[in-house]
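*Asks:* Need coordinates for the following:
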Amino acid sequence: MSLSVSLTHRLGDFTLEAAFDAPKGLTVLYGPSGSGKTTLINAVAGLLRPDRATIRVAGEVLCDTARGIWLPPHRRRIGYIFQDARLFPHLSVKHNLRYGRWFAPKSHPPARMDDIVDMLGIGHLLDRRPASLSGGERQRVAIGRALLAAPRMILADEPLAALDEARKQEILPYFERLRDELSIPILYVSHAPSEVARLATTVVALENGKVLSVGAAAQVLGDPRVTPMGARAAGAVIETRIAGHDSDGLTELALGDLRLWVPRVSGDLGAPLRVHVEAQDVMIATRRPEGISALNILPVKIRDIRIGQGPGALVQLSAGESVLLARVTRRSINTLGLTAGQDVYAVLKAVSVAKENIAGKNAP
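*Replies:* I've put the predicted structure just below:
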């Protein structure tokens, strides 16, 4: 299944113009507040009537303004997960989940409730009311309710924004499972770079109502010219495999022929991992440095340099088949004489890569 969107909508002085295809997997609408993410997702859900739009899911038309087609929300078979779980406070977890089943069409029966409960680890919560649950538990119940409606796609509007860091780390693995195990598209709104890097199969970068770029997470996040959240939030995604676990608490990752050390992560040898490396943590050296504490010194080639309007610059680096970004000053660019095509070294402290920036690689 896939989602296809072509949409134009005006709200006061703001105009949203977006066109993209979202394949199976998890597509993130990524951009700052006010870029049009929620407007777009609400148009897909049918909660907003766009001025002009064509929206299709799995080939079925949900909206085509030119032909006068507009399916109401309850006929779109879409599971919507909000920032706040929006559970019925007077119902138990079990009955909140059963409410989701009520929307499943007879022609598309939902998954077994026991299977959803087991996947989300909420069996011990079934007799409790929402008020007695943590924020992470409420979101897991909201995910289960959406799945039990037998949706043909899932919409998630910044579902982790209201959670603290610990609860976010609790919920992220469940979205990874949805991404890897469901055969339906998931459209996920976020402005958190690490969240996007960890979850996204596809990224739609938005700014001021316009689509800046659409593509795989590594492609979009590794482009120094696509920074909807600003250069300070820039960072690249690299695909690695576990090469070893050392006795001093570090894990060795294989990046093609290169090696990268990070704080110990769980996983078997050879297991694929996706790593988000923030541009502000990468330094550049024109000669291989010696006598420094940083463990990761990678031979790389400069692919592109983007000079910002202020004192900063983003440098795109080829590291084997992967791409890194380094955030440096314009003065450093000039002092070191950095140019595209130059062979240099990327320097990265092992402890700079936080555990929350490392996750199992999504299925293709």
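
*Asks:* drop to CA atoms for contacts and neighbour counts, all remaining ones
*Replies:* Fine.

*Asks:* And stretch 265-274, end to end?
*Replies:* Length of stretch 265-274, first residue to last, C-alpha to C-alpha, to the nearest Å: 12 Å.

*Asks:* ok, now stretch 272-290?
*Replies:* Termini of stretch 272-290 sit 30 Å apart (C-alpha to C-alpha).

*Asks:* and it, which residues are buried?
*Replies:* Within stretch 272-290, the residues that qualify as buried are 272-285, counting by 16 or more other C-alpha atoms under 10 Å.

*Asks:* If you count neighbours, what's buried in the lengthiest helix in the chain?
*Replies:* As assigned by DSSP state H, the longest helix anywhere in the chain is helix 165-181. Across helix 165-181, burial judged by 16+ other C-alpha under 10 Å covers 167-168, 171-176, 178-180.

*Asks:* And for stretch 132-141?
*Replies:* 135-141.

*Asks:* Adding distance to residue 94 and secondary structure, write those out as CSV.
*Replies:* As requested, those are exported to CSV (distance: C-alpha to C-alpha, whole Å; DSSP: H, G, I helix; E, B strand; the rest coil):
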residue, distance to residue 94, secondary structure
135, 17, helix
136, 17, helix
137, 13, helix
138, 12, helix
139, 14, helix
140, 12, helix
141, 9, helix
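
*Asks:* after the longest helix of the chain comes which helix or strand?
*Replies:* Sequence-wise, the next helix or strand downstream of helix 165-181 (DSSP states H and E) is strand 185-190.

*Asks:* Also this sequence, please, to line up against the first:
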Amino acid sequence: MVNRQSTNRLEVKLTKQYSEQSGFSLDVDLHIAHTGVTALFGPSGSGKTTFLRCVAGLERSPQGTINLNNEIWQSRDFWLPTHQRPIGYVFQEASLFPHLTADENLQFAIKRANKSHAIITYDEVIALMNIEPILSQYPQQLSGGERQRVAIARALLIQPQLLLMDEPLAGLDDVLKQEILPYLEQLCRRCRIPILYVSHSLDEVIRLADYMVVLNKGKVVEQGETQNLLGTLGTSFSKYQDASVLISGTVEKQESQWTLSWMNFGSQHIVFKQGNEQLGDTVRLRVQSKDVSLSLSKHNDSSILNKLSVVVDDMEEDQQDPSMVMVRVLAESTPILARITSLSAHNLKLKKGQSLIAQIKSVAVLS
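*Replies:* Next comes the predicted model:
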């Protein structure tokens, strides 16, 4: 049975200087105090993997401290070797033992496991990753997605107190990514341990992460809860052409006649195309700013189904395109971004605190 460990807290303070020729140094100070998924996000070369390897003990920072649950892994005069750190590590490549079957790879992890801190059983791992049909096969007989699912299962069966995932989908094509993402979502929901997830794919981060840390040139430039960070003006995300927000809620209604589901959040709802979700399920929806229009009143003679009551919270002119404005509105406490023309903002006489209707043309179901 998966157990919640509410005391989990990872504290990392690192300074790692590389050669003067490269000009790169890692300088971070992070406190990760919850059990969800923290995404390390940023461009290639920003220090994401270096940070992860330092936490794992695969690289050593001359200056820094690392501790989990008040257990010191690194200090000025102490260094805990990698094999003694209670971590599971999933690399870009599955790195399975080629001479062992999938099940034998898992049994190898079980022998190394710390059974006094069990977070998940063998049967739960098999079901979670859906790998029972391939347990007797060797790595070379498996697809890339299957190998990565076995690698994730192996990392979990070590019974880690911290799971590190270094771009686990980077080596997969789009088809295989879509195959494995649902398993990662289940993993992130069920394993109540901190997960550090490295990625430069915003789609993956939006789909999986509760909290985001944005790195650039070895330094933390932005951090916060994913939903809040994406919906805040002045961040790097609000400047994206396809700036998006994340809206979470519960499926409250379904109509098979129209193959539609209704997701409730607060006192409002969003209608979306019905998939595999069931009544009572929690779902995440991605709403792009370009798919949101603003109106002074609700019109019923429109094909747009989703019309939310919102209040203007902030506005920002697009520095690259002065003809456009990004408007942040709040549907109760949920932020939504709308990218509209400056002329439209002028005609609507937009101001902070103004009540409007946000019309959402389309949404993407993430989970």
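
*Asks:* TM-score of the superposition?
*Replies:* The pair, once superposed, lands on a TM-score of 0.88 when counted by TM-score structural alignment, normalised by the length of structure 1; 353 aligned residues with a C-alpha RMSD of 2.4 Å.

*Asks:* got the residue ranges for the helices in the stretch 101-250 of structure 1?
*Replies:* For the stretch 101-250 of structure 1, the helices defined by DSSP state H, counting those that start in this stretch occupy 113-120, 135-147, 165-181, 193-199, 217-221.

*Asks:* Which among those helices is found nearest to residue 79 of structure 1?
*Replies:* helix 135-147 (4.6 Å; C-alpha to C-alpha).

*Asks:* By how much does that closest one deviate from structure 2 on average?
*Replies:* Aligned to structure 2 and superposed, helix 135-147 of structure 1 gives a mean residue distance of 0.9 Å (mean C-alpha distance after the TM-score superposition for structure 1).

*Asks:* against structure 2, where does that helix fall?
*Replies:* Counting by TM-score structural alignment, helix 135-147 of structure 1 pairs with residues 144-156 of structure 2.

*Asks:* Stretch 234-242 of structure 1 now?
*Replies:* Mapping stretch 234-242 of structure 1 onto structure 2 (TM-score structural alignment) gives residues 243-251.

*Asks:* Kindly report the same for stretch 35-50 of structure 1.
*Replies:* Residues 46-61 of structure 2 are where stretch 35-50 of structure 1 aligns, with TM-score structural alignment as the criterion.

*Asks:* Report the secondary structure state of the residue of structure 1 most remote from its centre.
*Replies:* For structure 1, the largest distance from the centre (C-alpha atoms, centre = their mean) belongs to residue 291, which lies 37.3 Å off. Following DSSP: H, G, I helix; E, B strand; the rest coil, the label given to residue 291 of structure 1 is coil.

*Asks:* Now do the end-to-end distance for the match of stretch 35-50 of structure 1.
*Replies:* Length of stretch 46-61 of structure 2, first residue to last, C-alpha to C-alpha: 16 Å.

*Asks:* Which residue in structure 1 aligns with residue 179 of structure 2?
*Replies:* Under TM-score structural alignment, residue 179 of structure 2 pairs with residue 170 in structure 1.

*Asks:* OK, contacts around the residue nearest to that match when sequence neighbours are not counted?
*Replies:* Nearest residue to residue 170 of structure 1, sequence neighbours excluded (C-alpha to C-alpha, 6 or more residues apart in numbering): residue 136, at 6.7 Å. Applying C-alpha atoms under 8 Å, 6 or more residues apart in numbering to residue 136 of structure 1 gives the contacts 163, 167-168, 170-171.

*Asks:* how close does residue 136 of structure 1 sit to residue 47 of structure 1?
*Replies:* Separation of residue 136 of structure 1 from residue 47 of structure 1 (C-alpha to C-alpha) stands at 26 Å.

*Asks:* can you check residue 338 of structure 1 too?
*Replies:* To residue 47 of structure 1, residue 338 of structure 1 is 50 Å away according to C-alpha to C-alpha.

*Asks:* Pick out whichever of these two has more residues nearby.
*Replies:* Set residue 338 of structure 1 next to residue 47 and count neighbours by other C-alpha atoms under 10 Å: residue 338 wins out with 20 against 13.

*Asks:* where's the aligned residue in structure 2 for the more buried one relative to residue 316 of structure 2, distance?
*Replies:* In structure 2, residue 338 of structure 1 lines up with residue 350, judged by TM-score structural alignment. Residue 350 of structure 2 sits 12 Å away from residue 316 of structure 2, going by C-alpha to C-alpha.

*Asks:* do the same with residue 104 of structure 2
*Replies:* The gap separating residue 104 of structure 2 from residue 316 of structure 2 is 56 Å, by C-alpha to C-alpha.

*Asks:* ok, those two, which is more surrounded?
*Replies:* Set side by side, residue 104 of structure 2 and residue 316 show more neighbours around residue 104, with 18 against 15, by other C-alpha under 10 Å.

*Asks:* now the more buried one, what's its secondary structure?
*Replies:* helix.

*Asks:* Check the gap between the corresponding residue of structure 1 for it and residue 88 of structure 1 for me.
*Replies:* Using TM-score structural alignment as the criterion, residue 104 of structure 2 maps onto residue 95 of structure 1. Residue 95 of structure 1 sits at a distance of 9 Å from residue 88 of structure 1 (criterion: C-alpha to C-alpha).

*Asks:* try residue 219 of structure 1
*Replies:* 41 Å.

*Asks:* Have a look at those two and say which one is more surrounded.
*Replies:* Per other C-alpha under 10 Å, whichever of residue 219 of structure 1 and residue 88 has more neighbours is residue 219, with 18 against 14.
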